[in-house]
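Q: for reference, the sequence and a predicted model appear below.
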Amino acid sequence: MFLTIDTGTTNTRIYLVDGETVKDSIKINAGAGDTAKTGSNQILKESIQNGICRLLSDNALKEQDISAVFASGMITSELGLCEVPHVTAPATPLCLKEHAKTVLLSDVVSVPITFIPGVKNNTDFKSLANLNEMDMMRGEETELFGLMKLLKVKPPFTAVLPGSHTKFVAVGNEGQILSCRTTLGGELLAALSEHTILNNSLPKPLISNIVPECLNAGFEYSRAHGLSDAAFRVRLIHNFTNLTENERANFFAGAVLASDIQALGEITPETKVLVGGSDPLRGVFIHLLKTYTRCEVIEASDEAVNLSTVYGVLELFYLE
């Protein structure tokens, strides 16, 4: 029996796994963002420690019953619990396994934790002109290898993994990670809807269901006039139209994510795009991709998304 820890910017998920079966999991409202805000990883450390204790207690287990702990995501960054250098793309599961780092953090759990490295693009900084070639990921590599195992997607393809950040990952013919590209899509949605004047015009949670015509309208307006202009239209829609708050939210999401679709680059009918992440963002991306590109879209199921990190760990360390 083992544990996997998946830490993002805002949340951490801990899974209890027996063989290839997830027995239980717990979501913690703590992530690398807490370290960035406070300058200390103490909140993250204590939250993970408490989460592990609760997960084990709920299942009548003790730490001695756990054979291994694996951690991926922002927990392996300078904002996490143990910084592990990125592996340079192209990256395979074997490459990640060979560069993983096992450390005992007795103030978190008495079982050594194996920290899985992230992946960075094979591009060094030369000038601001080549910034578009540089990028990195932490956590999405494990998630992606898990999705590939669960969904049996035949490479090559491009993966879209929305969350706090939207990650676009190019996967090569042999199933290796070639490169990635990142946007602040999810964080922008949260920041603009919660910390600007738009707070009064948008619901929480943001989207209850997709309204295609409103999503498309926001997307097209943003592409034509830019995000800042499009974002303020949400307030005007609130004050001067009869559109519902969910319809306003759809316009807003389309406006913010227009640049994310642009970041995908050239898409042809031969391009396969695997969309992961959780709804409603997954559904939004699927709709926009099907409406504004000609690619083949493959949708990950809720079950595959929920199990992706666990199966990524299995692919790296247990499955032949």
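A: Cool, the structure landed.
Q: please count neighbours and contacts with C-alpha atoms only from this point.
A: Will do.
Q: okay, now residue 19: neighbour count?
A: 11 (other CA atoms under 10 Å).
Q: ok, for it, nearest residue in space, not its chain neighbours?
A: Among residues not flanking residue 19 along the chain, residue 1 sits closest, at 6.6 Å (CA to CA, 6 or more residues apart in numbering).
Q: from residue 68, how far out is that neighbour?
A: 7 Å (CA to CA, to the nearest Å).
Q: structure two is appended below for comparative analysis:
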Amino acid sequence: MNQKHMQGCIVGINWGSSNFRAYLIDADAKVVDAMEAPAGIAGLDRDGMIRHMASVAVRWPGVTHVYACGMIGSNIGWIDAGYVECPVALGGLAQGLRETRIGEVEVLVVPGLACRRTRDNASDIMRGEETELFGLLVSRRLPQSGIVALPGTHTKWVRMDGGRVREFSTAMSGEIFDRLTAAGLLASIVDGPAHASPAFFDGVRAGVRRDAGLGTLLFGARAAVIRGDIKRSEGASYLRGLLIGSEVADARALFPELAEASIPLVGSGTVCALYAAALSHLDIDSHAVESREAIARGFAEMHALRLGSPA
């Protein structure tokens, strides 16, 4: 791509714990080029971060506005960009941008969001999702008020209020599933991927009922497979359902209005489909939201606010 085609473009980088994703974003907030590598912050030292940022400058020379969100701004990243306290709108997030230099590249790092929830007075934090959320809001793919779910490794349940992030809750269901089925006792009862089967819905109901604590229920899944109550081929489905069901029970307790609305689901299609099936089984409506270029829109809007003109 020549420099003429890059005029007016910015670079937005979503740099998480496991992956590095960089986007060349044009004046219409469209992604015109991208690069990706399994080079997350958790596996890089500072020299490694410099090398990856240098590769961005080589690929897109002459682009002077570079933004980055995610774990690059955490206490294990390049610079701790801190957190903006909720409730917050996009303008408040943009005001918290932190200037830094990674090697030879000047970068504006997006802060995370922090909240203290109304119902249980507990603290929570997010990094990376805030840029995607505001991108979806600006593109009118999310309601200005209501509950939004972002299923993934660390699923977020977010309460929006008048275009602001009011508060949110994080569940580590995805990471727990990945780790428990990769090694240890529960790995021995898993054969194949999770799907929305009768065993999955059995797990959802067990997770919601909470006849015992989650730790007890998880080991109970092993016992059920060993004793033949659940087929090994359904082990992953039952475990996934158990974790999602427990998570939905938490979300309903924290955000009672969840039961009365259609919940936007933002994330991987496969994972969102499992959440949609679980929610439907619990008589909660949901719908998938296209989010492919949402993070680009979020970066573009922050850039426009910084320049003083809406994108």
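A: Arrived safely. Treat the numbers as computed from the prediction; the structure is a model and nothing was measured.
Q: the residue nearest to residue 19 of structure 1: what's it in contact with?
A: For residue 1 of structure 1, the contacting residues are 16-19, 65-68, by CA atoms under 8 Å, 6 or more residues apart in numbering.
Q: how much space between it and residue 48 of structure 1?
A: Note on residue 1 of structure 1: its distance to residue 48 of structure 1, by CA to CA, is 18 Å.
Q: tell me where the stretch 51-200 of structure 2 has helices.
A: Here the stretch 51-200 of structure 2 has its helices, by DSSP state H, counting those that start in this stretch, at 90-95, 129-138, 173-182, 198-209.
Q: in a markdown table: these, plus distance to residue 39 of structure 2 and mean neighbour count.
A: Below are these laid out as a markdown table (distance: least, CA to CA, whole Å; neighbours: other CA atoms under 10 Å):
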| stretch | distance to residue 39 of structure 2 | mean neighbour count |
| --- | --- | --- |
| helix 90-95 | 26 | 18 |
| helix 129-138 | 19 | 23 |
| helix 173-182 | 18 | 16 |
| helix 198-209 | 33 | 21 |
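Q: Serialize those helices to JSON lines and add fields for distance to residue 261 of structure 2.
A: Below are the helices of the stretch 51-200 of structure 2 laid out as JSON lines (distance: least, CA to CA, whole Å):
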{"stretch": "helix 90-95", "distance to residue 261 of structure 2": "24"}
{"stretch": "helix 129-138", "distance to residue 261 of structure 2": "17"}
{"stretch": "helix 173-182", "distance to residue 261 of structure 2": "23"}
{"stretch": "helix 198-209", "distance to residue 261 of structure 2": "19"}
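Q: residue 35 of structure 2: which of those helices is closest?
A: helix 129-138 (17.9 Å; CA to CA).
Q: can I take it that residue 247 of structure 2 is in a helix?
A: Yes. Counting by DSSP: H, G, I helix; E, B strand; the rest coil, one finds residue 247 of structure 2 located in a helix.
Q: measure the residue of structure 1 most remote from its centre to residue 254 of structure 1 for me?
A: No residue in structure 1 sits farther from the centre than residue 240, which is 36.0 Å out by CA atoms, centre = their mean. To residue 254 of structure 1, residue 240 of structure 1 is 20 Å away according to CA to CA.
Q: against residue 239 of structure 2, how distant is residue 219 of structure 2?
A: 10 Å.
Q: quick one, which of the two is more surrounded?
A: residue 239 (29 against 13).
Q: quick check: closest non-adjacent residue to that one.
A: Per CA to CA, 6+ apart, closest to residue 239 of structure 2 is residue 203, 6.4 Å.
Q: can you find the partner of that neighbour in structure 1?
A: Following TM-score structural alignment, the counterpart assigned to residue 203 of structure 2 within structure 1 is residue 218.
Q: before we move on, what about residue 157 of structure 2?
A: Match for residue 157 of structure 2 (TM-score structural alignment): residue 168.
Q: right, and its match touches residue 180 too?
A: Yes. Contact criterion CA atoms under 8 Å: residue 168 of structure 1 and residue 180 qualify, at 5.4 Å.
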